[in-house]
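**Q** can you look at this prediction? I've put the sequence above it.
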Amino acid sequence: MGQKVNPISFRLQAHKKWDSRWFAPKKDFAKFLIEDDKIRNAIEKRFASRPTIDRVEIERTENLITIAIHTAKAGVVIGKGGAGVQELKAQLEKLVSLPVRINIEEVRRPELSAKLVAENIAHQLERRINFRRAVKMALQNVMQAGAKGVRIEVAGRLNGAEMSRREKFSEGSVPLHTIRADINYHGARAQTAAGVIGVKVWINKGERND
């Protein structure tokens, strides 16, 4: 089962929480879901040139949508004098049916974010850096940041090889069935000249008792 279940959804009842938090009547559910997807896609596209966005949390009330953007580089998102946030707010309000409020929260240790690590490796692969070098540097940085364990998988035509293959790298302990283990997971895609290379990252931050 540990091979098939997303580690985050597997722990939702224990210590993880949904990134979209709202209730809606049946007639509005599909509309709100599509709006959330548009919000996430717009934010990811705006900052796609380099990995900066860790996660986007969305909360709805009757007359407001609150968007919390967790980022490794708050200055890039906020922009000069807050101009970046205002532009983003105006862009998002064109996509949704309610006014938008944006909160920027800085990620203290980006090395412990599976999304940022996966996207960083994917960007390096797109720049034709050797996959072993990129992955081993990521493993080293994650462990130095205080993780209990990390596991990284890359799959595809690695280094432009004729045959696609899957390579796995790990350090420390990454338990798949221990629900109290705080596992952060993300999958990213690198679009290379040889084809798409998939990158999956699991980071074990230790056990939680709350």
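**A** All right, it came through fine. Just so it is clear, the model here is predicted, and its values are computed rather than measured.

**Q** for the rest of this, base every contact and every neighbour count on C-alpha atoms.
**A** Noted.

**Q** can you mark which positions in the longest helix along the chain are buried?
**A** Assignment by DSSP state H gives helix 26-46 as the longest helix of the chain. If you call a residue buried by 16 or more other CA atoms under 10 Å, then helix 26-46 has these buried ones: Phe32, Glu35, Asp36, Ile39, Arg40, Ala42, Ile43, Glu44.

**Q** comparison target, given below:
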Amino acid sequence: MGQKIHPKAIRLGYIQDWQSRWFAPDKMPELIKEDFEIRRMVKEKFHLATVSWVDIERAGSYLKLTIHTARPGVVIGRRGVDIENLRQDVESLTGRKVFINVAEIKVAELDARLVAESIAIQIEKRVSYKRAIKRSMEKTISSGAKGIKVMVAGRLGGIEIARREWFRKGRVPLQTLSADIDYGFTEAMTMMGKIGVKVWIFKKLFFAKTPRDLMEQLKKLETESAGQGIAGKTPPDRKEDESVLKKDSDDNNSRG
């Protein structure tokens, strides 16, 4: 099932969190539609800002948006004009008091959505898809990822019959729930039609995969704690040592 299901969906509640956080069982369809419209609005307004995802939180009559982007300056705009216009549009859509935060993505090469968009942009500029994928994979691995997998589908290279190709570097354990795997999808609009781009990035393991790894982690922690304990011991007082030595010498003289 790890090959079929969305990598983030299978890890929700385990190592992944929901991007929409609210509870309203009576208004579930309306709020889901609102979330869809809000994300579509953000994508259309800031299609040049490399926005990866948008978190939505609701509490009473308040709504909080967190926009995760690699270019926060483009989202905020000059003197905050663009972000203020977005806030007004969302308030008119939802009828709630809206607060917007902009979170910067420090390493864009480790975000699957942004990597997929980078590959799609290069394909649209008529760069060879193999060259674009290879370049993006090398950047991702050099940025600290443990593995990356890319799939492209469509009329690759202008051929008449569409096909799909897979590329992988490193390892991507899709069925390991403790593996932090990011997933992104986008489409490249070319003269020959759409080309789909899917990207999986394996960042790290949150927990030990095997009992042996767990024991190694425990031994490492014990060694570090023991080292801290030895370093933390205070030497005995020098005067106490001198008094003890003097007492022992007096006892020996009396016996002699």
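**A** Received it, and whenever you're ready, just let me know what you need. On a predicted model such as this, the values are computed, not experimentally measured, just so you know.

**Q** before we move on, back to that, centre of the chain to the longest helix of the first structure, how far?
**A** 17 Å (CA atoms, centre = their mean, to the nearest Å).

**Q** residue range for stretch 211-224 of the second structure in the first structure?
**A** When the first structure is aligned by TM-score structural alignment, stretch 211-224 of the second structure has no counterpart there.

**Q** show me what Asp250 of the second structure aligns to in the first structure.
**A** Aligned partner of Asp250 of the second structure by TM-score structural alignment: none.

**Q** sorry, that was for Arg113 of the second structure
**A** That one, Arg113 of the second structure, aligns with Lys115 by TM-score structural alignment.

**Q** quick one: contacts for that match?
**A** Asp54, Tyr185, His186, Gly187, Ala188, Val201 (CA atoms under 8 Å, 6 or more residues apart in numbering).

**Q** within the helices and strands, which one has the residue most central in space within the first structure?
**A** Nearest residue to the geometric centre of the first structure (CA atoms, centre = their mean): Lys115, 3.3 Å. Taking DSSP states H and E as the criterion, Lys115 of the first structure maps to helix 114-126.

**Q** and that helix, how far from the second structure on average?
**A** Compared with the second structure after fitting, helix 114-126 of the first structure has a mean deviation of 1.0 Å; criterion: mean CA distance after the TM-score superposition for the first structure.

**Q** how far off centre is that helix?
**A** Distance, centroid of helix 114-126 of the first structure to centroid of chain: 10 Å (CA atoms, centre = their mean).

**Q** cool, stretch 65-75 of the second structure as well?
**A** 15 Å.

**Q** and the equivalent of Thr66 of the second structure over in the first structure, what helix or strand is that in?
**A** Using TM-score structural alignment, the equivalent of Thr66 of the second structure in the first structure is Ala68. Using DSSP H and E, Ala68 of the first structure falls within strand 65-71.

**Q** now do that strand: which elements does it pack against?
**A** The contact analysis (3 or more CA pairs under 8 Å, 6 or more residues apart in numbering; DSSP states H and E) places strand 65-71 of the first structure against strand 53-60, strand 100-106.
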